[in-house]
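Peer 1: Got a predicted structure here, sequence first:
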Amino acid sequence: MFRSLRERNYRYYASGQVVSLTGTWMQRAAQDWLVLELSGGSPASLGLAVALQFIPTLLLTLWAGVIADRFDKRRMLIGTQSALGACGLVLGLLNVTGLVQLWHVFVLCFVLGCFAAVDAPVRQSFVVEMVGQAQLTNAVALNSMTFNLARIVGPAIAGVLITAIGTGWVFLANGLSSVAVVAGLALMDQAALHRVRPPPKERGQLRAGLRYVRGRPDLIVVMVLVFCLGTFGMNFESTFAVVARNTFERDADGYGLLITMLAIGTLTGAALAARRSGRGVPRLRLMLLGAAVFGILEAAASLMPTYELFAVALIPVGVAVMTFTTSANSTVQLAVEPTMRGRVMGLYMLLFLGGKPLGGLASGWIAEVLGPRWPILLGGLASLAAAVGGAAVLAWRRRGAGSVDGGVARSRRLG
């Protein structure tokens, strides 16, 4: 289950990520709460903050994938992780000194989003360099476990700290936590990395990556599913805070508990994915099933009448969403040529994160007009529809391929 940790470089990376991601989730919870406080509880303002944080993904992630294929990923990550930590420190200083205004938060959301947009495809494609092809699926699952362990601990700590000492100190703690992941990257043995020869410098590398994906129907189905679920189904940042505050009349610790309950489910789902990683490569069938079950469970959770039932319902939602995301990520990385991995993962992260501005704004508007539960219900139904559509496309292509193969075989017999 923990085979990837045998790699020394990956141990350094994972150890730093535990600390840094805990700080990241503390900041996310504090940022959502700060926006609601500064805006008087406006769901639309929270949706705008989420949108500003993810808009840079639309502009930068594809080009970051090209850069990831050509340059030293470890050095790039040291730079982006340092910059992300600096954003937390600046917001924390503005907050604790009492100078922070809503527009400050919006600006820093955009700046943080710029560095995160570059960081994402580089970080995703760096995993295989640390552990090699054989351990990639296991490492992706362990990354998800680390991410979701932080997702449990971070918001819980943030909820307590926000109530006790305010949001500003939470931002400062996140800024300092980035030191851990930067130190892990700096201590790596570069000779032990599984690097591939970068492609030659030439024009049209981005277009070449897009053409490569266009010629792979299996990758297209994964990309469309990732976009639909990431945009409409996984808007937890802009829905849970509103549901906790406006529907169930809970404080910051109540919001933190909702994130924690979801993370218990996602951590469980990641652990199951790590156990499955020893059984061979991930299958598209599992990815489609995870997407469909996630949609059903999310829609059902939106109908829960009490805060306690809503919180408990988030656990199976987390298991399903992690089944989908780990299988989708591993499927893409193992299915592509090594020299294309950065560009393909750039497109993957663009679709996974780039729709969040649209999803965040739509969720805020729907919550304002129809109520806080509706974005969750509609997001679940949209995810279910995308999964059914993806399964139908793949089944249709298999039948078409089977008919062609059968026709060729009959022609050969007649000949």
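Peer 2: Right, received. Where do you want to start? All values derive from a computational prediction rather than experimental measurement.
Peer 1: Could you use CA atoms for every contact and neighbour count after this?
Peer 2: Fine.
Peer 1: Just give me the neighbour total for His104.
Peer 2: By other C-alpha atoms under 10 Å, the residues close to His104 number 14.
Peer 1: I meant to write Leu99 there.
Peer 2: By the measure other C-alpha under 10 Å, the count of residues near Leu99 is 10.
Peer 1: likewise the one 4 residues further on?
Peer 2: Close neighbours of Trp103, defined as other C-alpha under 10 Å, add up to 12.
Peer 1: Relative to Leu34, how far out is it?
Peer 2: 12 Å (C-alpha to C-alpha, to the nearest Å).
Peer 1: Break down the stretch 301-415 of the chain into its strands, ranges please.
Peer 2: Counting by DSSP state E, counting those that start in this stretch, the stretch 301-415 of the chain has no strands at all.
Peer 1: Helices of that one, start to end?
Peer 2: In the stretch 301-415 of the chain, the segments counted as helices under DSSP state H, counting those that start in this stretch are 307-335, 341-354, 356-369, 374-414.
Peer 1: so which of the ones you listed is the most packed in?
Peer 2: helix 341-354 (a mean of 27; mean count of other C-alpha atoms under 10 Å).
Peer 1: ok and it relative to helix 307-335, angle-wise?
Peer 2: 160 degrees (axes from the mean of the first three to the mean of the last three C-alpha atoms, to 10 degrees).
Peer 1: out of the helices of the stretch 301-415 of the chain, which comes closest to Gly254?
Peer 2: helix 307-335 (9.0 Å; C-alpha to C-alpha).
Peer 1: packing partners for that closest one?
Peer 2: Counting contacts by 3 or more C-alpha pairs under 8 Å, 6 or more residues apart in numbering; DSSP states H and E, helix 307-335 packs against helix 136-165, helix 217-228, helix 252-276, helix 284-302, helix 341-354.
Peer 1: Please compare the first structure with the one that follows:
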Amino acid sequence: MEKVLSKKRLQIPQVVAALKHRNFRLFWGGQCISLIGTWMQNVAQSWLVLELTRSAFWLGVVSTFQFLPMTLFSLYAGTLIDRFPKKKMLIFTQAGLMTLAFILAVDTWMHTVKLWHVLILAVLLGVMNTFDMPARQAFMIELVGEADLMNAIVLNSSIFNAARVVGPSVSGLVIAKLGIALCFLINAVSFLPVITGIWLIRLPKPVQPASRRCQEGIWQGIKAGLDFVRKTPGIFVPLALLAVINVFAFNFNVLVPLYAKNVFHAGAKTYGFLMGANGFGAIIGSVILAIRSAHGPKMRSLFIAAAGVSIFELLLVPAKSYTLAYLLLGITGLWVITFTTNCNSLLQVQSPPNMRGRVMSIYTLVFGGLVPLGSFLSGSMAHAWGAPAALGLGALISLAFTVALVIWRPSLLKQEISFKWQD
């Protein structure tokens, strides 16, 4: 009994090991507030587009515009991230995101908002996120060091998914009771804590001088990053699987509002709760991952999670009950967080410090930059055949690719991952 209690006491700190670092606490605390606002804006923007156009096609187009900059500029962004201080870059990007949210809030509140306004702001939002997302990922190791990186990634994912529960649910209620504009305003204000937290972070002077980091040309840097990924199977395979799953299975922002409106014949409140269900399942997955973070990422877990996402999306296709849909979206969310956390961790633990910004920019390119393609395909299919058919076809393609990879390289399921990088 004493050994069991001792083991439990050792395990509890491991769940939140990264929080012992002051810099990570400042960053993480700000994100706890800001991400709720981000999810409120995501839901409100999709609902705004539906109100302006009543079209599944335009919902996909707006999502395409928002993620198109990642497709075009992610590789360039990664090279710059490896050259310049990430702290300053993040303050700039977060301030830019706050400004864009405030502009959309005022435009909507004054009832002057047009579809083309939303499209322009979506592009600008995408430009900011193209630099912000990989910078945040690569910044993590500077906050916690090598030993607690996996736990930091899990904790960061946990608040992201907690926000997926709180943000959409609150957004649905706010839209129904107070209007869409307030969601955008709340998001704008929510950036203040994270900007303050990043400003207060204290980092040691960089080991590598800026002049040395800038010796390599931009295109040389991009080519070096792509060559590294291509020659490292432990990084290339997760990225290839992520590409297919992201295009065909991760289209919740396009398809869930259509489920709420066309399948369940409901409004913004139901839409918010359905999006929240996905996040609630991801929270449960985050807790499990945090407990197991000391064991590191597993290639086998990546493939199992990819299959889990696909299978539970297929089960959602014939669902006519709101309760059943809520449950299935929750379970899908659990598999989504398991997949993305293992993928993110596999990339970081196998990337050397001088490549991490570029590797994570390629991750951003695949994770965010391919969203335009996925959004366009799912929006077009939903427009032609309905949301359930679009969801089912995407899930089938994802499952087929996952099974094909396992048949082609069964040894991947047994591959052990070690921490290869050294600072």
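Peer 2: Thanks, I have it. Model, not experiment: these values are computed from the prediction.
Peer 1: returning to what we had before: quick one: which of the helices and strands packed on helix 307-335 of the first structure is nearest Asp69 of the first structure?
Peer 2: helix 341-354 (5.0 Å).
Peer 1: Can you tell me what sits against the closest one?
Peer 2: With C-alpha atoms under 8 Å, 6 or more residues apart in numbering as the test, helix 341-354 of the first structure has contacts from 54-58, 61-69, 120-122, 124-125, 206, 209-210, 213, 223-224, 226-227, 229-231, 332-333, 336.
Peer 1: For that helix, grab the matching residue range in the second structure.
Peer 2: Mapped onto the second structure using TM-score structural alignment, helix 341-354 of the first structure covers residues 356-369.
Peer 1: Next: stretch 311-330 of the first structure.
Peer 2: With TM-score structural alignment as the criterion, stretch 311-330 of the first structure aligns to 326-345.
Peer 1: So what touches that stretch?
Peer 2: With C-alpha under 8 Å, 6+ apart, stretch 326-345 of the second structure has contacts from 150, 153-154, 157, 238-239, 242, 274, 277-286, 289, 296-299, 301-303, 305-306, 308-309, 312-313, 315-316, 363.
Peer 1: Likewise for stretch 101-116 of the second structure?
Peer 2: Stretch 101-116 of the second structure is contacted from outside by 41, 49, 52-53, 118, 121, 180-185, 187-188, using C-alpha under 8 Å, 6+ apart.
Peer 1: next helix or strand past the longest helix along the second structure?
Peer 2: Identified as the longest helix of the second structure according to DSSP state H is helix 22-53. Once the chain leaves helix 22-53 of the second structure, the next helix or strand it forms, by DSSP states H and E, is helix 56-81.
Peer 1: tell me the average deviation of that following helix from the first structure after fitting.
Peer 2: Helix 56-81 of the second structure differs from its equivalent in the first structure by a mean of 0.7 Å after superposition (mean C-alpha distance after the TM-score superposition for the first structure).
Peer 1: does Arg203 of the first structure sit in a helix, a strand or a coil?
Peer 2: Of the three states, Arg203 of the first structure takes coil under DSSP: H, G, I helix; E, B strand; the rest coil.
Peer 1: rewinding a little: present the helices of the stretch 301-415 of the first structure as CSV; the columns should include distance to Leu48 of the first structure.
Peer 2: Listed next are the helices of the stretch 301-415 of the first structure as CSV, based on distance: least, C-alpha to C-alpha, whole Å:
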stretch, distance to Leu48 of the first structure
helix 307-335, 24
helix 341-354, 14
helix 356-369, 6
helix 374-414, 15
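Peer 1: can you tell which of those helices is closest to Val182 of the first structure?
Peer 2: Taking the helices of the stretch 301-415 of the first structure one by one with C-alpha to C-alpha, helix 341-354 is closest: 20.9 Å.
Peer 1: Could you quantify the relative orientation of that closest one and helix 356-369 as an angle?
Peer 2: Counting by the same axes, to 10 degrees, helix 341-354 of the first structure lies at 10 degrees to helix 356-369.
Peer 1: For helix 341-354 of the first structure, what is the distance to the chain centroid?
Peer 2: Mean-position distance between helix 341-354 of the first structure and its chain equals 11 Å (C-alpha atoms, centre = their mean, to the nearest Å).
Peer 1: Give me the mean deviation of it from the second structure.
Peer 2: For helix 341-354 of the first structure, the mean deviation from the second structure after alignment is 0.8 Å (mean C-alpha distance after the TM-score superposition for the first structure).
Peer 1: what's the angle between that helix and helix 217-228?
Peer 2: Using the same axes, to 10 degrees: helix 341-354 of the first structure against helix 217-228 is 30 degrees.
Peer 1: Show me what Leu274 of the second structure aligns to in the first structure.
Peer 2: Counting by TM-score structural alignment, Leu274 of the second structure lines up with Leu258 in the first structure.
Peer 1: isn't that match right up against Glu237?
Peer 2: No. Here Leu258 of the first structure lies out of contact with Glu237, judged by C-alpha atoms under 8 Å, at a distance of 10.8 Å.
Peer 1: More neighbours: which of those two?
Peer 2: Leu258 (27 against 19).
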